[in-house]
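**Student:** Attaching a predicted model along with its sequence, questions to come.
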Amino acid sequence: MKNFANLIKALDSSNKTTVKVDALTEYFRHASDQDKVWTIAILSHRRPARPVNTTLLRLWANELAAIPLWLFEESYHIVGDLAETIALIIPATKAHSDKSLSEYLHEMIALKAKTDEQKREYLHENWLALNYYERFVFTKLITGSFRIGVSQKLMTRALSKATGVDEDALAYKLMGNWNPGTITFQELILDEKSSDYLSKPYPFYLAYQIDGDVAVLGHPEEWAVEHKWDGIRSQTIIRDGEIYVWSRGEELVTDKYPEFQSFVGVIPDGTVIDGEILPFPNGEIGTFNDLQTRIGRKTVSKDLLAKTPVVIKAYDLLEWEGRDLRESAYDERRQLLEQLLDNVKGRGLPLQLSESVVMDSWDKITAERMRAREMRSEGLMIKRRSSTYQVGRKKGDWWKWKIEPLVIDAVLTYAMRGSGRRANLFTDYTFALWQTDEHGGRELVTFAKAYSGLTDAEFRKVDDWIKKNTLERFGPVRSVTPQLVFEIGFEGIALSKRHKSGVATRFPRILRWRVDKKIEEANSIEDLKNMIV
């Protein structure tokens, strides 16, 4: 654990990519093989399930610190991170543990099945056996929310430097369904096994956002254009008579979409399709809100399948007849994809082609972008016709040109402290819009939360105002005098029975502080609903 904690400390103490890569490389060269595997798993979001809930963690840490619970809670709201708070408030100790990272993680996995008293004893014993930073990392692992500023791409680069294995090959090896508790470093990284190939997806190629004039890309004829669909990015793999559906988050989601089993026996083995899983109720593309009724369900009922069927909008072909097509030009891959869909037309498969938008000028392409919401898309994808299918986010060949956000003026009604460097400021806001009741009166109804979009100076100014205008406190939440108006932007909108406002917004964020407006000028829930296409 000591070596892993020192690694996390080094990663956390610098924003420089070279420093992070060097620290990781050095760690991978000297750590035990078991610890290497667990480190790879942790940094690629394969953490064990949380063995203790946060309520008990707070209670037991408070016992050990021997301070009033209110003081612990207030400290937590100021620090903004539970693991860091616990590491700070528990008394310092000179005790030391020689247990490795992998030993600790195996103990944490076993801890889940133990009684509360056994869990309490285990935590007290280990909190007192570790120094501050080791205790912080240990608690992070217990909470299951281990996040640090290291992308999987950066980790893969360091692993490549340490092992000599090609970065793209490593990216491929780390995809798929492997278990850090059972696989060895040799099997995961160093060995080449044909059986591993069967279910593994390829690393996804990601696009950069276009900011500014799209005409800087050159002649439109050099680019393929299609709509950017608002669903779940996926790869559908058909090999050896089996189908595997992977999300971009490297989650195997085959069982969640039983509709796609119909591909087996119709689409040839050795096929990998890159596309978007979209809701398709009533024979047309639905909203992301519709898709959320399918996301996270362990079992999909017949009623849900009938109410919210799904389709795949296919936009790339990565493998055909067992041949890796990623080094082929986009136009070549696209031609094969269109042939594939022509061959299975009329077979009733939930598979559609993401149609190309054929335009001879940027003005016409711009006009098509304006139709995005009507098409239930987020904007346009612009791909160089000669481009290969690369790994990760590479600038130059694939671009996303999203539509301008929907905008509405809303009133600040609640606030919470932020996290990280903003843990001592109120930066997480809840906003409301006007609603007219049956008697003609107006009340403010909450509709969205947002915590980004203001400058540091603006956040400090709003924080000062919140502290002076608090009406009530509900734990970490403060209700404030309805006085400040903010312009809120969001990507999409849909009716929702789960929200008091009756509307769900997608990716809300603050665009600007409307110091020029009074709350009477803020928009209404009706205005919001009128934006639904």
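**Tutor:** Here it is on my side, so go on. Numbers count the residues shown, from 1 in each chain.
**Student:** from here on, contacts and neighbour counts on C-alpha atoms
**Tutor:** OK.
**Student:** quick check, distance from stretch 12-31 to the centre of its chain.
**Tutor:** Centroid separation for stretch 12-31 versus its chain: 24 Å, with C-alpha atoms, centre = their mean, to the nearest Å.
**Student:** Need the contact partners of that stretch.
**Tutor:** Contacting residues not belonging to stretch 12-31 are listed as 3-4, 7, 10-11, 36, 148-150, 154-155, 157-159, 161-163 [C-alpha atoms under 8 Å, 6 or more residues apart in numbering].
**Student:** Return a ChimeraX selection command for the buried portion of the residues you listed.
**Tutor:** One line in ChimeraX is enough to select the buried ones among the contacts of stretch 12-31; burial here means 16 or more other C-alpha atoms under 10 Å:
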select :4,7,11,36,150,154,155,157,158,159,161,162
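**Student:** Which of the contacts of stretch 12-31 fall in helices?
**Tutor:** Of the contacts of stretch 12-31, the ones assigned to helices by DSSP state H are 3-4, 7, 10-11, 36, 154-155, 157-159, 161-163.
**Student:** so which helix or strand takes in the closest residue to residue 403 other than its chain neighbours?
**Tutor:** Nearest residue to residue 403, sequence neighbours excluded (C-alpha to C-alpha, 6 or more residues apart in numbering): residue 379, at 4.9 Å. Element membership for residue 379 (DSSP states H and E) is strand 377-384.
**Student:** another structure for you, compare them:
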Amino acid sequence: MISDSFPELVSAGESFNEDVLLDGEIIAYKDSIEPFEQLQRRLGRKQPSKNMLHKVPVRFIAYDILERNGKDLRKESLKVRRNHLEQFIHQHQLDRVMISDTIKMDTWSHLVDLHKQSRQYHAEGFMIKSIESQYREGRKRGDWWKWKVNPMTVDAVLLYANRGSGRRANLYSDYTFAVWSSDDKESRTLLPFAKAYSGLTDKEITEVDKFVKKNTKERFGPVRSVVPQLVMEIGFEDIRKSTRHKSGFAVRFPRIMRWRKDKPLDEIDSMDRLQYLLDDKQGGG
């Protein structure tokens, strides 16, 4: 249970004068939706301080309604459920509970243009739903379609490796990747910018493990620094400035997209690429 982390939402729910079951999401929200990293500051905090409640206010954004006053609405069409949800939100008028926006499009090209702006609103894309769809459990396909934006990508080099966990406990399968500090070949150095644990096949992980063991430069407990040679394409959902990271950037959900065996160390990306991705996101590109 995460109720203790969000007492203001518990209070909002207790003010309902009818029984409902809502499908939605907790978001950090000030004048608009805040980045996910802000919400992470509240997660896991039991009895957050007044200062934290003030610095990181949250809201519940409702996407759907599954039950109302004992009536199961899951078999009803989305059109009917949406009417119930809009009625409920209108009747309660709570600051902490809001309803998701719906987008009506005239043309597919219009929707494509809006999709390109997703990151400006700290969104991963769209959920496209049939107006006649029921609310189905599990990963049912056909009525709902999650249209995510393509990940941002950077070509980076493996700099550190750590042993994994579980069935990978004996393999070096947790990696730290670096990019060049600049494009100036005379003065540039390698700067770590992201850790990634997923994306490679078992065969590729075994291959990397052998490389790590044969090309270790230094050991720091369970971590090994390696000869910078293995280049990977790293994908992630978002990027932001960060004073906590040596590179000055933090990325969200980094993972390995592919092993770039065709690319040498000299041709990996630099900090300029990270800055470009940040600027492009903020500009809505």
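**Tutor:** Right, received. Where do you want to start? These figures come from a predicted structure and were not determined experimentally.
**Student:** re the thing from before, now the ones in helices among the contacts of stretch 12-31 of the first structure in TSV, with distance to residue 420 of the first structure?
**Tutor:** Formatted as TSV, these follow (distance: C-alpha to C-alpha, whole Å):
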residue	distance to residue 420 of the first structure
3	24
4	21
7	19
10	17
11	15
36	27
154	22
155	22
157	27
158	26
159	28
161	31
162	31
163	34
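**Student:** Residue 330 of the first structure contacts residue 386, correct?
**Tutor:** Yes. Using C-alpha atoms under 8 Å, residue 330 of the first structure makes contact with residue 386 at a distance of 5.6 Å.
**Student:** Have a look at those two and say which one is more surrounded.
**Tutor:** Using other C-alpha atoms under 10 Å, the more surrounded residue of residue 330 of the first structure and residue 386 is residue 330, with 22 against 15.
**Student:** Helix, strand, or coil at the aligned partner of residue 394 of the first structure in the second structure?
**Tutor:** Aligned counterpart of residue 394 of the first structure in the second structure: residue 140 (TM-score structural alignment). What DSSP: H, G, I helix; E, B strand; the rest coil gives for residue 140 of the second structure is coil.
**Student:** what number of residues lie near residue 140 of the second structure?
**Tutor:** 10.
**Student:** Going along the chain, name the strands of the stretch 1-150 of the second structure.
**Tutor:** Counting by DSSP state E, counting those that start in this stretch, the stretch 1-150 of the second structure has strands at residues 20-28, 58-68, 71-72, 97-99, 125-129, 144-148.
**Student:** Provide the aligned range in the first structure for the fourth one.
**Tutor:** Read that as strand 97-99 of the second structure. Strand 97-99 of the second structure lines up with residues 351-353 of the first structure when matched by TM-score structural alignment.
**Student:** do stretch 32-39 of the second structure as well
**Tutor:** Taking TM-score structural alignment, stretch 32-39 of the second structure hits residues 284-291 over in the first structure.
**Student:** ditto for stretch 187-197 of the second structure
**Tutor:** Residues 441-451 of the first structure are where stretch 187-197 of the second structure lands when matched by TM-score structural alignment.
**Student:** Can you list the buried residues in the matching stretch?
**Tutor:** Neighbour counts over stretch 441-451 of the first structure (16+ other C-alpha under 10 Å) mark 444, 445, 446, 447, 448, 449, 450, 451 as buried.
**Student:** which non-adjacent residue is nearest the last one?
**Tutor:** Leaving aside its sequence neighbours, residue 451 of the first structure sits nearest to residue 428 (C-alpha to C-alpha, 6+ apart; 4.5 Å).
**Student:** how close does the counterpart of the one you found in the second structure get to residue 110 of the second structure?
**Tutor:** Correspondence of residue 428 of the first structure to the second structure, assessed by TM-score structural alignment: residue 174. Distance, residue 174 of the second structure to residue 110 of the second structure, using C-alpha to C-alpha, to the nearest Å: 41 Å.
**Student:** what about the two, which has more around it?
**Tutor:** Taking other C-alpha under 10 Å, residue 174 of the second structure and residue 110 do not tie; residue 174 has more neighbours (18 against 11).
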